[in-house]
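**Student:** can't give you the sequence, but here's the structure:
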């Protein structure tokens, strides 16, 4: 049955103006179907539509066009029926349910948690979520924009004209919401926000879980269909605390590890490569969506979306799953300190500072041209802490390496006098950042005790890895930047001058047990003119490789966990470039220098193998009783020698000789309760490209006091080499 709608209950002038200008806070009270004294009033706002028809069972009623895209009609009905709209445009007709016939999809408890800044699964309520609501299939869109005068939804479904879909404000929470029937995964969208001054801005969704491939910037509705197969890994990963377990990390920039590979293609190659080399974990440089590839992922615009450059979110899950099934943990570089100023992303998101600090001096990062998060605002802390949980829960990550912690902790970080304001106690500590980091670690460890956090913190801040209930920041590990800078400075000197800088190799042991450390040779040390690791070493190619080998074995024996950036495991001679990645061709058997590079890689494999099977190298990393100097003052010989002990007291003797000379009958004091010592690793072995000067026979202690011990051994020290010896 078809009949015309009754007298037009047209939208009033005030509501019409607010809908046209994008400043209506509750469009559902105007649009849709509403009981009135004479029946049911239907109103629709469809710019560019030729006609709008209400279909309710056998009833078909064409609404009157009231100009400017507004359609209305009064039907003599006793109650609001189930109905659909037929919207005719030039050349097409859309058959859809009316988005303005639905109740809100968010409940009072969710809104309360959002307002309190304590919604630990924020990604499940904000953003775009396919769902069934009141019997209809569609997508809920919701966004936090408390300063907005209005928010509208734009996308390919409405020709990017936000006027079609104004969203409603859910009270004082600052959240705007709209359920749109008929939209599902794959839909492109953005939020059109009316700023306080009445101007409009089109923004990507801060909570988008999928995005277009840059440089395109739209958000994409997504829904995971991935079935995990890593149950065995997940159930056993927290059996031993990280500070008492082996941890050897291979740092990877996924887009350039094998340029051109997708997440799924990487899953075919990366797990096998890392497992063959014996690393326990990979650390992935930031993968949250970022517009500029040259930022290496450190200038994030989509904090909840794995970069689309390499595939979909489920493709990334596939890669993590493959690594887990290969027995490899996955750590992710996470960037909560700052974000870029792109005008389609977070900067002044709703027309005023929202995610960034209100104070311009606190908001602007002086080094990177970015904006710093306002960590004193509870909703911003919630956004970030929920983001950390999101990566761990949705992608099964085993830990987060938190970037630029030092820049967060200090109000005067890179700021000159007069460019910063002391805290309430007159100090330079950023009390908001301290509270945020403590909250982050406490929340993450409460929900996931088997997930670890690592701090890139370059200062002497006290208690970075101390538990939060003892006043610390609560991280599991801290990057030992001091060790890295000191040791690389030492190695850069010609061996004849190293005696004058010997303290740089011993100083780290004065504080090695004050925090739980990881020793990082990261991407930052092989870019921007710093040269590759092997190229930092002085001398000819043979000496550079020998230093490289000796240094790695010294590093693996030093208290703390290890991290090595890709390419350094085979002595890449050039700096890393994010455009072409490691120089894999150096490992081509046809390349004349292939044996040199393969030898370094073989050493890394053997270092990891010995490391994992030698508890002395990791069980007591944080216990001073697990380390004992044999000689720390042999500066003239360029020699360092120390013992590492496991929990049973079983030792490993590490001797590093950073001189090109060969030293015969070199005497070292050793504990007197062992019969003989055996050389278990020698970086001068021909297998690694060395000169094969070694100690082939067991070394029997002699009753000659040395280095505070009543017995000692005499051994041959190869040139530029590190030896590991174990007792029988």
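**Tutor:** Received it, and whenever you're ready, just let me know what you need. If you're wondering where the values come from, they're calculated on a predicted model, not measured in any experiment.
**Student:** Could you use CA atoms for every contact and neighbour count after this?
**Tutor:** OK.
**Student:** residues touching the most centrally placed residue in the chain, list them.
**Tutor:** Nearest to the geometric centre of the chain sits residue 334, at 2.6 Å (Cα atoms, centre = their mean). Residue 334 makes contact with 286, 388, 400, 401, 402, 403, according to Cα atoms under 8 Å, 6 or more residues apart in numbering.
**Student:** Check the secondary structure at the second one for me.
**Tutor:** Which is residue 388. Under DSSP: H, G, I helix; E, B strand; the rest coil, residue 388 falls in the helix class.
**Student:** One more to weigh against that first structure:
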């Protein structure tokens, strides 16, 4: 509070009169933290005898009202209440002088201020249409009626009362009850003198009589776990990425190169803060040629072992690595290095921690009231109530918040399938059908459509990406055509099938040949990303190189060949950290990538560096070759050359750019060299030259390949195919 030591004269004017007693019911509710309108009881109010002043200051020895420099004592009414009537004609400007154990301080009275939230904000909150909800709810430092302080607002429609508690009042909210602002369910209090860095929570009294402390759902900053308080925050960051922001939407993402490096920030380089990561991550990503990074969830989460997928603070970047402005510094550094930033966003569920969103005001609020809908069966969490407009608003505004406040370029939406189906992971009797008798969650569909439409309308150049593991139709179809409205979708089918194929011994692969070709049956049904994500290298699934059969050389060769196939296949690319240098162990969030594998004193460092060099070369050639990305969503951009050579374990196809320029990709998933392998190629191309060979000695391969162009004759070319390798060829002069 705005405190200052004072030495003021005692009252020199008319003597104060006794205050009328509070109605016993009002008094009881006020002291119990269950009054909806404490401002009607506290502060200054005209009465027939003058102006009634009443203050609630628990543990104070005395309270006086100061008007025009004259201090008039208020009379104790017990329980921390002090009151008196001054014979004044109108409510004056005043402050309070409060004494605790001989220490007197002059403070502003929070209960003399009008609401600091406008009617339009309240209307939009009630309608569920406040697209900048973070500007209306939460803790907002401001100057109000000429006084600096912080406006606290919270949505708690079922509460009997709400108070603000924090480090400024020893976490006892008795002195700071909030007022209800009506049908919107919002509670508000402006606290003078409270500023940035203040820790706080909301002390809620439920309609059932329970009282508990809750972190602010809209908090923009939070404490470092295991501490759970919210922190008053205002950003002071000055962005330096204007050029990036102005041009990031110049080329639609589905016709642009899009190669993503997935990162778990706390473990990529354990111990580094956001600002320290900004010194190394952009350089590493640009050196390897990725166009984007995808950050596993950065929103505040209490348990690090959840990797961020159990969020309690949807509006606060995790405090483990620094402040919100520190996170902006990292995003800014990536942008200035030419790297886009995607964040994982988790609207499917939230944990049950008693200090967070669960039963926020004593009743189901963010979660459905129906227990069959509230519980997420897989993760021991609650699902959001997508049918409640305020909850949808909370999430839609959150999506735009990350894009607008943190300049995020994309949202990868986690666990979309679990939102779309009422019977997801539920047995018969554990779910209720929709109004049409179906299993589709119509409220979740409407929410996803609203979220996507809002994000794209407000943030040109941003892309939304669905992790959706079923065959739901129209995930990337525009919302005005009935689709969900995502820009891209993870191709989980391709990931599952191709990994199953590559894990087989080469002698058995011919029986699984279709697992590598089936993806082209549906490749253009959606706009796809090919993901080798964190989910594929944990929980006993093994790291990518360790999925491969054979000895160490063969595993690395398979790994390189697979990446070459992946980068050439229609769809955008995503690779999880550690897989770019063939880390053999599963990822551990406690330790991160095994960087020591690249150290000079490690015997096989060259092997791992070779794979990393291949990834760099893949990205370099990929970005320079429009045929590999320009027509990812156009069936005319792909043609099989050999799709049925199961006995040979060979796949060959052509990719075409918008100008018709082709690239020939050939993968040999057998451990034998295939000499003079005949392939049909476009007759107008007289010769072909290798632009990439995963068996190149630079990458740790055997060096089988051609150094010069390969002539074509009568629309055919004879190639030497290296063992367990992928080669890319482009037209060349003879």
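**Tutor:** Arrived safely, thanks for sending. The structure presented is a predicted model; accordingly, all values stated were derived computationally and were not measured.
**Student:** quick revisit: out of the contacts of residue 334 of the first structure, which comes closest to residue 519 of the first structure?
**Tutor:** residue 401 (13.2 Å; Cα to Cα).
**Student:** So that closest one lies in a strand, does it not?
**Tutor:** Yes. Applying three-state DSSP, one finds residue 401 of the first structure inside a strand.
**Student:** Over in the second structure, tell me which residue corresponds to it.
**Tutor:** Residue correspondence to the second structure (TM-score structural alignment): residue 401 of the first structure is matched to residue 412.
**Student:** Please convert the buried members of the contacts of residue 334 of the first structure into ChimeraX selection syntax.
**Tutor:** Burial among the contacts of residue 334 of the first structure is assessed by 16 or more other Cα atoms under 10 Å; the matching ChimeraX selection reads:
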select :286,388,400,401,402,403
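**Student:** With residue 171 of the second structure as the reference, measure out to residue 210 of the second structure.
**Tutor:** Look at residue 210 of the second structure and residue 171 of the second structure: by Cα to Cα, to the nearest Å, they are 17 Å apart.
**Student:** Between those two, which is the more surrounded one?
**Tutor:** Between residue 210 of the second structure and residue 171, residue 171 has the larger neighbour count (other Cα atoms under 10 Å), namely 16 against 12.
**Student:** so that one touches residue 165, yeah?
**Tutor:** Yes. Between residue 171 of the second structure and residue 165 there is a contact at 4.7 Å, judged by Cα atoms under 8 Å.
**Student:** Common neighbours of these two, please.
**Tutor:** residue 200.
**Student:** helices or strands up against the lengthiest helix in the second structure?
**Tutor:** Secondary structure of the second structure per DSSP state H: the longest helix is helix 605-624. Judged by 3 or more Cα pairs under 8 Å, 6 or more residues apart in numbering; DSSP states H and E, the packing partners of helix 605-624 of the second structure are helix 274-288, helix 552-568, strand 687-693.
**Student:** deepest of those, which one?
**Tutor:** Of those, the one with the most neighbours on average (mean count of other Cα atoms under 10 Å) is helix 552-568, at a mean of 23.
**Student:** Read off where that helix ends up in the first structure.
**Tutor:** Counting by TM-score structural alignment, helix 552-568 of the second structure corresponds to 541-557 in the first structure.
**Student:** Next, the mean deviation of the matching stretch compared to the second structure.
**Tutor:** Following superposition, stretch 541-557 of the first structure is found to deviate from the second structure by 0.3 Å on average (mean Cα distance after the TM-score superposition for the first structure).
**Student:** before we move on, the earlier item: relative to the first structure, which residues correspond to the helix or strand just after the longest helix of the second structure?
**Tutor:** Sequence-wise, the next helix or strand downstream of helix 605-624 of the second structure (DSSP states H and E) is strand 638-645. Using TM-score structural alignment, strand 638-645 of the second structure corresponds to residues 627-634 of the first structure.
**Student:** how far apart are that stretch and its match in the second structure?
**Tutor:** Mean deviation for stretch 627-634 of the first structure: 0.3 Å (mean Cα distance after the TM-score superposition for the first structure).
**Student:** For the counterpart of residue 93 of the first structure in the second structure, which non-adjacent residue is closest in space?
**Tutor:** Using TM-score structural alignment as the criterion, residue 93 of the first structure maps onto residue 104 of the second structure. Computed as Cα to Cα, 6 or more residues apart in numbering, the closest residue to residue 104 of the second structure that is not its neighbour in sequence is residue 98, at 5.5 Å.
**Student:** Show me the helices in the stretch 251-400 of the first structure, by range?
**Tutor:** Per DSSP state H, counting those that start in this stretch, the stretch 251-400 of the first structure carries helices over the ranges 254-257, 263-277, 313-325, 360-363, 378-395.
**Student:** now the ones you listed as JSON lines including distance to residue 719 of the first structure?
**Tutor:** Below are the helices of the stretch 251-400 of the first structure laid out as JSON lines (distance: least, Cα to Cα, whole Å):
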{"stretch": "helix 254-257", "distance to residue 719 of the first structure": "33"}
{"stretch": "helix 263-277", "distance to residue 719 of the first structure": "25"}
{"stretch": "helix 313-325", "distance to residue 719 of the first structure": "38"}
{"stretch": "helix 360-363", "distance to residue 719 of the first structure": "52"}
{"stretch": "helix 378-395", "distance to residue 719 of the first structure": "46"}
